[in-house]
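Peer 1: Quick one, fold the following:
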Amino acid sequence: MKPLHWKLVVDASDPHAQAAFWAAALRYREEDHSPLVRRLLGMGAVPDEVTTTVHAGTEDERLGWRDLAAVRHPDEPYDEATDAGLGHRILFQRVPEAKSVKNRIHLDLHAEEGARDKEVARLIDLGATVLHEVNEPSGSWVVMADPERNEFCVQ
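Peer 2: Next up is the predicted model:
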């Protein structure tokens, strides 16, 4: 049987800020849904209130979904009509409640050999925080949190 395709979905207070952080953190690409949004608005298929302006006032300004944003691996296939990734992809969806407990799932980021401290510093510059460092016989890593306090590790 053929393996299942998947995407990781993350609840967020601000899906576009989370997408911007994770695109920079992973060196992924923020998906640009503006052609699809414009097409559906033009057809009258969606109301204006489900859309938003993403990166307002910048050269990257575009239309997007108010409650959804996504990032995708830059070298993997994507749907040219929607810019939706067809490979490694993370979708951020707005939810009304704030994060309140430890994640049940998290990402482990693997820095290049000898570059973990540099990678941690880069992620801090992007808005992440260090929660603690782990040094065990099985290995060492840094536990961090993204801007909405979702935990992830850097090895």
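Peer 1: going forward, measure contacts and count neighbours with C-alpha atoms only.
Peer 2: OK.
Peer 1: Excluding chain neighbours, what is closest to Leu86?
Peer 2: Across the structure, with C-alpha to C-alpha, 6 or more residues apart in numbering as the measure, the residue nearest Leu86 apart from its sequence neighbours is Tyr78 (4.8 Å).
Peer 1: what about the one you found, how many neighbours?
Peer 2: 17 (other C-alpha atoms under 10 Å).
Peer 1: what does the one 3 residues further on give?
Peer 2: Neighbouring residues of Ala81 were enumerated by other C-alpha under 10 Å; the total is 10.
Peer 1: Quick check: closest non-adjacent residue to it.
Peer 2: Closest residue to Ala81 apart from its sequence neighbours, by C-alpha to C-alpha, 6+ apart: Leu36 at 6.9 Å.
Peer 1: Glu133 too?
Peer 2: With sequence-adjacent residues excluded and distances taken as C-alpha to C-alpha, 6+ apart, Glu133 is closest to Val142, at 4.4 Å.
Peer 1: list the contacts for the nearest residue to Ala145 once chain neighbours are set aside?
Peer 2: Beyond its immediate neighbours in the sequence, the residue positioned closest to Ala145 (C-alpha to C-alpha, 6+ apart) is Glu151, lying 4.3 Å away. When contacts are counted by C-alpha atoms under 8 Å, 6 or more residues apart in numbering, Glu151 is found next to 102-103, 106-107, 143-145.
Peer 1: still on that earlier bit, the residue nearest to Glu133 belongs to a strand?
Peer 2: Yes - residue state for Val142 (DSSP: H, G, I helix; E, B strand; the rest coil) corresponds to a strand.
Peer 1: how about this one, so we can line them up?
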Amino acid sequence: MTALNWKLVIDAQDAPALADFWAAALQYEVEDPSPLIGQLLAAGHIGEDVVTEHGGRKIFRGYAGIRHPEDPFDEASGVGRGRRLLFQDVPEGKTVKNRLHVDVHAGPEGTDALADRLEKLGATRVREIDKGMAGRWWLMRDPEGNEFCAA
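Peer 2: The predicted structure follows:
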């Protein structure tokens, strides 16, 4: 049996901006769908109304994906075929605690240096959690208020 491909989809109010934050936080790459968009526009399969520009590239309005830089991806669409997050705009804002969250693990720099770097990208520290032998981490929020942990 072969493992399934998957992506984690995250609701957002500004998908491209949130994708930029998480790409920088995780050291992932923002996907570039502009070649696919160019083909679809030229063939008349989509109209300009579903396209916008972000970071100098054409993207699908309301969507942005990021992928691990070492994972394979489809060059025609820019879509990752491995560890991937997709951000999609939704009309409603976040109102309650996340039922699912990302844990970002520190490298040799340590947890506090990781939390400092994430703050510089736009995250907010909520509180430090110290469980003794079980570990210590920071509960944080991304620029749209989604909780995550820096450990």
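Peer 1: Could you single out the nearest of the contacts of Glu151 of the first structure to His5 of the first structure?
Peer 2: Each of the contacts of Glu151 of the first structure was checked against His5 of the first structure using C-alpha to C-alpha; the closest is Leu107, at 17.9 Å.
Peer 1: Just give me the match in the second structure for that closest one.
Peer 2: Structural correspondence for Leu107 of the first structure with respect to the second structure (TM-score structural alignment): Val102.
Peer 1: how many neighbours does Gly64 of the first structure have?
Peer 2: For Gly64 of the first structure, the number of neighbouring residues by other C-alpha under 10 Å comes to 23.
Peer 1: what's the counterpart of it in the second structure?
Peer 2: Taking TM-score structural alignment, the alignment pairs Gly64 of the first structure with Ile59 from the second structure.
Peer 1: unless I'm mixing things up, its match is touching Val51, no?
Peer 2: Yes - taking contacts as C-alpha atoms under 8 Å, Ile59 of the second structure lies within contact range of Val51: 5.7 Å.
Peer 1: what do these two both touch?
Peer 2: The contact sets of Ile59 of the second structure and Val51 overlap at Ile37 (C-alpha under 8 Å, 6+ apart).
Peer 1: For the first structure, just list every one of the strands.
Peer 2: Listed in chain order, the strands found in the first structure under DSSP state E are 8-12, 29-30, 51-54, 62-65, 68-72, 89-94, 107-109, 129-136, 139-145, 151-154.
Peer 1: which of those strands sits most buried?
Peer 2: For these, average neighbour numbers computed from mean count of other C-alpha atoms under 10 Å are highest in strand 68-72, which has a mean of 26.
Peer 1: who's in contact with it?
Peer 2: Contacts of strand 68-72 of the first structure from elsewhere in the structure, counted by C-alpha under 8 Å, 6+ apart, are 15-16, 19, 22-23, 28-31, 84-85, 87-94.
Peer 1: Stretch 86-102 of the second structure now?
Peer 2: Counting by C-alpha under 8 Å, 6+ apart, the neighbours of stretch 86-102 of the second structure from elsewhere in the structure are 7-16, 18-19, 62-66, 144-149.
Peer 1: tell me which of the contacts of Glu151 of the first structure is nearest to Gly127 of the first structure?
Peer 2: Ala145 (8.9 Å).
Peer 1: The second structure: which residue goes with the closest one?
Peer 2: Pairing criterion TM-score structural alignment: the partner of Ala145 of the first structure within the second structure is identified as Arg141.
Peer 1: Now do the contacts for that match.
Peer 2: Each residue near Arg141 of the second structure by C-alpha under 8 Å, 6+ apart is listed here: 123-126, 147-148.
Peer 1: want to throw the strands of the first structure into JSON lines with distance to Gly44 of the first structure?
Peer 2: As requested, these are exported to JSON lines (distance: least, C-alpha to C-alpha, whole Å):
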{"stretch": "strand 8-12", "distance to Gly44 of the first structure": "28"}
{"stretch": "strand 29-30", "distance to Gly44 of the first structure": "26"}
{"stretch": "strand 51-54", "distance to Gly44 of the first structure": "13"}
{"stretch": "strand 62-65", "distance to Gly44 of the first structure": "15"}
{"stretch": "strand 68-72", "distance to Gly44 of the first structure": "19"}
{"stretch": "strand 89-94", "distance to Gly44 of the first structure": "23"}
{"stretch": "strand 107-109", "distance to Gly44 of the first structure": "39"}
{"stretch": "strand 129-136", "distance to Gly44 of the first structure": "43"}
{"stretch": "strand 139-145", "distance to Gly44 of the first structure": "40"}
{"stretch": "strand 151-154", "distance to Gly44 of the first structure": "40"}
